[in-house]
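S.K.: structural data only, the sequence is not supplied:
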């Protein structure tokens, strides 16, 4: 800091007050509390959930997709600058990431209300990283421990798995879901026609075993191919849809 007196040799500076300016701006709002240059990662990329991998809440993930709205059942938004990130629902321990799932959902269409997850895109903690997806085919893989709590075919829409895309209206998901199904669904411009963009398989014992999901993305062939493995069984091809 330089102070300059312009009134000649007899000028006196009696005191200087320096007040810090509070800066609460988030560098990469609305997707992250990190700086924008920390969002992208190099491939291959793997997370072991050691709690020492940095990122959001030490999960290793660097971003959370922002939802259109928060439904009342999921409580208030902790950080309005990053509305899709709720660190209190995330725990990393013993090589596992535990997500205390909320009721919000990235639904198949945009509704007009905000009361339930079927009225508006409202999923929180849709965690991810940025990377260059144009360099050729790649796999995204995860293993989920007991992906939901029961075997009933209720309408609770419990699900967990892989999310790949740009935002809540342009993505593909590969999930294990309540009712014993593995589903791959692609959504483009908030539209997901059931006849061409959805593949579902009924799988026995899905809720009581580790489930490994693998999504192969081929930007050259413009295809999405999904696989799943239940427990120690052999890997099963779910199917392929157009990217």
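M.R.: On my side now, so go ahead. Because the structure is a prediction, the values reported are computed rather than measured.

S.K.: contacts, neighbours, all on C-alpha from now
M.R.: Noted.

S.K.: run a quick neighbour tally on the residue nearest to residue 186 when sequence neighbours are not counted.
M.R.: Nearest non-adjacent residue to residue 186, counting by C-alpha to C-alpha, 6 or more residues apart in numbering: residue 172, 4.1 Å away. Residue 172: 25 surrounding residues under other C-alpha atoms under 10 Å.

S.K.: buried sites along whichever strand or helix holds residue 172?
M.R.: Under the criterion of DSSP states H and E, residue 172 resides in strand 170-177. By 16 or more other C-alpha atoms under 10 Å, the buried positions in strand 170-177 come out as 171, 172, 173, 174, 175, 176, 177.

S.K.: so residue 196 lies in a strand, does it not?
M.R.: No. Looking at residue 196 with DSSP: H, G, I helix; E, B strand; the rest coil, it is helix, so not inside a strand.

S.K.: gap between the residue nearest to residue 186 and residue 93?
M.R.: 28 Å (C-alpha to C-alpha, to the nearest Å).

S.K.: kindly report the same for residue 145.
M.R.: Taking C-alpha to C-alpha, one finds residue 145 at 14 Å from residue 93.

S.K.: so for these two, which sits in the more crowded spot?
M.R.: residue 145 (17 against 11).

S.K.: wait, the more buried one sits on residue 229?
M.R.: No. In terms of C-alpha atoms under 8 Å, residue 145 does not count as a neighbour of residue 229; the distance is 12.0 Å.

S.K.: between the two, what contacts are shared?
M.R.: residue 211 (C-alpha atoms under 8 Å, 6 or more residues apart in numbering).

S.K.: against that first model, consider the following:
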């Protein structure tokens, strides 16, 4: 089974509906994972972009600085996510659009055993709507105000609703990582820097947590996080990827027009 820690990492993107097991009985999840191989290879790095002499934690902090919502208010990326576990597996694909002032839109199609379901989350910065559309059933829609308090700001609330994007996941990845190592290589022909290491066990975790690991592939030129993976060792001691998230075709700093914002950051049932 996935640990709660690993599950939460994945579900930052696809809502707590999967964490709580809230699938209708007719929608048993089914995973679909596209296999692509990381090929270790020497890759030229630009010291002005990547930095010189940085360790894994310092490089991840550099990535976070670039992706921080205040520094990158406009962001759009395709998202592909696979969770493969004995008790809950699924494949999801869609896109995330972020804008200034806590505007966001996440749309995901979830491949399940008996069909495709959809998740849609839309925020105009003040109100956030979440719609879950299960195959053959009426949609479930919830709307609430996006209110910050002394403990949680609006970006954290957006992350909990699935709209944190690469920034929220890299931040959690950085906090989970220990015994990190870096190497360069190619992922789908793209030069990347791979950071991999062990997962820190949560407080009070049992020995069964041993063998959990994670890795991230950063673009060697821009530091964009192409892929994040959470893994565990199987009975045969082989490493099994239980969570994989790909961020594809990123667009940063491309402003939407007022008309586009009205369309993208407003919830409409259809």
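M.R.: Looks like it arrived, so ask away. Note that the structure is predicted; figures quoted are calculated from it, not measured.

S.K.: work out the TM-score between the chains.
M.R.: Once superposed, the chains reach a TM-score of 0.23 (TM-score structural alignment, normalised by the length of structure 1), with 97 aligned residues with a C-alpha RMSD of 6.0 Å.

S.K.: next structured bit after the strand holding residue 172 of structure 1?
M.R.: Counting by DSSP H and E, what follows strand 170-177 of structure 1 is strand 181-187.

S.K.: what packs against that following strand?
M.R.: When contacts are defined as 3 or more C-alpha pairs under 8 Å, 6 or more residues apart in numbering; DSSP states H and E, strand 181-187 of structure 1 sits against strand 170-177, helix 194-197, strand 198-202.

S.K.: now do 7 Å
M.R.: Packing partners of strand 181-187 of structure 1 (3 or more C-alpha pairs under 7 Å, 6 or more residues apart in numbering; DSSP states H and E): strand 170-177, strand 198-202.

S.K.: from residue 248 of structure 2, how far off is residue 58 of structure 2?
M.R.: Taking C-alpha to C-alpha as the measure, residue 58 of structure 2 falls 24 Å from residue 248 of structure 2.

S.K.: which one of these two has more residues nearby?
M.R.: Legend: neighbour count by other C-alpha under 10 Å for residue 58 of structure 2 and residue 248, higher for residue 248 (16 against 13).

S.K.: grab the nearest non-local neighbour of the more buried one.
M.R.: Residue 248 of structure 2 sits nearest to residue 78 (C-alpha to C-alpha, 6+ apart), 4.9 Å away.

S.K.: could you do residue 93 of structure 2 as well?
M.R.: That would be residue 80: by C-alpha to C-alpha, 6+ apart, it lies 4.4 Å from residue 93 of structure 2.

S.K.: so which helix or strand takes in the one you found?
M.R.: With DSSP H and E as the test, residue 80 of structure 2 turns up in strand 75-83.

S.K.: after that strand, next one along is what?
M.R.: strand 90-99.

S.K.: and that next one, what's buried?
M.R.: 90, 91, 92, 93, 94, 95, 96, 97, 98, 99.

S.K.: remind me what that strand packs against, helices and strands.
M.R.: By 3+ C-alpha pairs under 7 Å, 6+ apart, strand 90-99 of structure 2 packs against strand 75-83, strand 103-112.

S.K.: switch these over to TSV; also include distance to residue 215 of structure 2 and mean neighbour count.
M.R.: Formatted as TSV, these follow (distance: least, C-alpha to C-alpha, whole Å; neighbours: other C-alpha atoms under 10 Å):
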stretch	distance to residue 215 of structure 2	mean neighbour count
strand 75-83	15	23
strand 103-112	23	24
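
S.K.: which of the ones you listed sits closest to residue 179 of structure 2?
M.R.: Residue 179 of structure 2 sits nearest to strand 75-83 of all these, at 24.1 Å, using C-alpha to C-alpha.

S.K.: which other residues reach that closest one?
M.R.: Under the contact criterion C-alpha atoms under 7 Å, 6 or more residues apart in numbering, strand 75-83 of structure 2 has outside partners 31-33, 89-99, 242-253.

S.K.: so which residues of structure 2 form strands?
M.R.: With DSSP state E as the criterion, structure 2 has strands at 38-40, 75-83, 90-99, 103-112, 115-124, 127-133, 140-145, 177-187, 190-199, 213-219, 225-233, 239-252.

S.K.: could I get those strands in TSV, plus columns for distance to residue 47 of structure 2?
M.R.: Putting these into TSV (distance: least, C-alpha to C-alpha, whole Å) gives the following:
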stretch	distance to residue 47 of structure 2
strand 38-40	20
strand 75-83	25
strand 90-99	29
strand 103-112	33
strand 115-124	38
strand 127-133	41
strand 140-145	44
strand 177-187	14
strand 190-199	13
strand 213-219	14
strand 225-233	18
strand 239-252	22
